[in-house]
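Peer 1: Okay, predicted coordinates and the sequence, questions at the end:
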Amino acid sequence: MIDQPEKPKLSVVAQNTQQQIETNEAQDQVNAALLELAANIIRVVRGAGKPEQILHQCSDVVNAAVEYRDAAGRLPSPATLASAILLEREVIDYNDSFWAARQIAYRRIVRGSLQVAASKLLGQRLQIDRGEDEIDESIQELEHLREEIRRKRAAEQRAMRPKISPRKRTLKPKGTKKV
């Protein structure tokens, strides 16, 4: 047998303490419960969703927050709660200005729609108007973008058509009659 050098014994070293691990797990539970509740409420407002689950989901959020408090010694921060349900922003490819502007307009339509829905629930006329203005401006921007693309494509198609030179008209000499 060949003598192999003795291998060092490896041990796992964690950067996080047990409390940090428990806090992170509790935060994940709060986020998941809050997302379920928020998504269901939005769907119910839209006319779908499961209204019978709202109170159970509220209870899940509170229970998860209590578990977080037990692990962290405090409740989740408002910023943490907001970031849990904040809509993810897709990465915008600014190399294609049409698609970038289109994505931005779609985002603004969604934001305006959420503003209108929330404000209608509370009867806030000024906020409803602001949300509708955001939607209208975004739709106008989309229409402008589409018209711009349509014109660009039409110009490209015209440029690709073969050039046909006009025929020269030949005049018949005067005095000749058709027979």
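Peer 2: That came through fine. Numbers count the residues shown, from 1 in each chain.
Peer 1: Going by C-alpha atoms from here, please, whenever you check contacts or count neighbours.
Peer 2: Will do.
Peer 1: Count the residues that sit near the residue nearest to Glu36 when sequence neighbours are not counted.
Peer 2: Once flanking residues are discounted, Glu36 sits nearest to Gln57: 7.1 Å by C-alpha to C-alpha, 6 or more residues apart in numbering. Neighbourhood size, Gln57 [other C-alpha atoms under 10 Å]: 19.
Peer 1: put this beside the first:
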Amino acid sequence: MVKLVVENDPKEIARRQILDHLERELRLLFANLLRVSRGAGKAYEVGANCAAVVSVYQQYREVEGCYPASHEVSRALDFRKDMDQPFDEMRFGIERIVAGSFQLVASEFLRQRTQASAGETQLFEGIRAVEAIQERNRFKFQEDIKARKHPRKTIKRKQRKPKPEPEL
């Protein structure tokens, strides 16, 4: 019963709504920056994206008296939380590729060679994992095709009639 009261608290509702808004604005900014860095995106909107993020930060501070906690910002930018596929080896490999790519790009921008190497390592681990899964799938597929082309049928041979013994 107490939990319901806390969840229905107008201040808590406002805080959650502002966090949702912050998540949207941070993601818009982040996605646009990624796209602009690769030659697409809307470079002319970067300033407006930044201003929107700052505005939501200020709204949050007005409601809570402080800025959002680090874990709230991290959760807003966690690309893995929206993955609708169940966790499996392929998903793990793809996440390693994406995370390694992000690390590599961020480190290259800041000219941090050590961190860039860590990003490369993570990226290639992900690639190796995905390639291994693809190879296993390819092998299994080929085995399935072979099994369909050459079904193992046991053919019962008719018993031969014994040859008559030669008469002497």
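Peer 2: Arrived safely. As the structure is a prediction and not an experimental result, all values here were calculated from the model.
Peer 1: picking up where we left off before, just say helix, strand or coil for the alignment partner in structure 2 of the residue nearest to Glu36 of structure 1.
Peer 2: Under the alignment (TM-score structural alignment), Gln57 of structure 1 pairs with Asn49 of structure 2. Three-state assignment for Asn49 of structure 2 (DSSP: H, G, I helix; E, B strand; the rest coil): helix.
Peer 1: Asn49 of structure 2 and Arg27 touch, don't they?
Peer 2: No. Judged on C-alpha atoms under 8 Å, Asn49 of structure 2 makes no contact with Arg27 at a distance of 9.6 Å.
Peer 1: residues in contact with the residue mapped onto Ser107 of structure 2 from structure 1?
Peer 2: Superposed on structure 1 with TM-score structural alignment, Ser107 of structure 2 falls opposite Ser119. Applying C-alpha atoms under 8 Å, 6 or more residues apart in numbering to Ser119 of structure 1 gives the contacts 125, 127-128.
Peer 1: what does Tyr44 of structure 2 give?
Peer 2: Contacts of Tyr44 of structure 2 (C-alpha under 8 Å, 6+ apart): none.
Peer 1: ok, now how distant is it from Gln103 of structure 2?
Peer 2: Distance, Tyr44 of structure 2 to Gln103 of structure 2, using C-alpha to C-alpha, to the nearest Å: 25 Å.
Peer 1: cool, Arg61 of structure 2 as well?
Peer 2: Counting by C-alpha to C-alpha - Arg61 of structure 2 and Gln103 of structure 2 are separated by 30 Å.
Peer 1: okay, these two: which has more neighbours?
Peer 2: Gln103 (19 against 15).
Peer 1: and the more buried one, what is it in contact with?
Peer 2: So Gln103 of structure 2 contacts 115-116, 118-119 (C-alpha under 8 Å, 6+ apart).
Peer 1: and if you look at Gly93 of structure 2?
Peer 2: Neighbouring residues of Gly93 of structure 2 by C-alpha under 8 Å, 6+ apart: 125-130.
Peer 1: Counterpart of Asp129 of structure 1 over in structure 2?
Peer 2: In structure 2, Asp129 of structure 1 lines up with Ser117, judged by TM-score structural alignment.
Peer 1: Might one say that that match is in contact with Ala106?
Peer 2: No. Using C-alpha under 8 Å, Ser117 of structure 2 is not in contact with Ala106; the gap is 11.5 Å.
Peer 1: Scan structure 1 for its longest helix.
Peer 2: Counting by DSSP state H, the longest helix found in structure 1 is helix 125-160.
Peer 1: Pull out the buried positions in that helix.
Peer 2: Buried residues in helix 125-160 of structure 1, defined by neighbour count with 16 or more other C-alpha atoms under 10 Å: 127-128, 131-132, 134-135, 137-139, 141-142, 145.
Peer 1: can you give me the offset of it from its chain's centre?
Peer 2: 18 Å (C-alpha atoms, centre = their mean, to the nearest Å).
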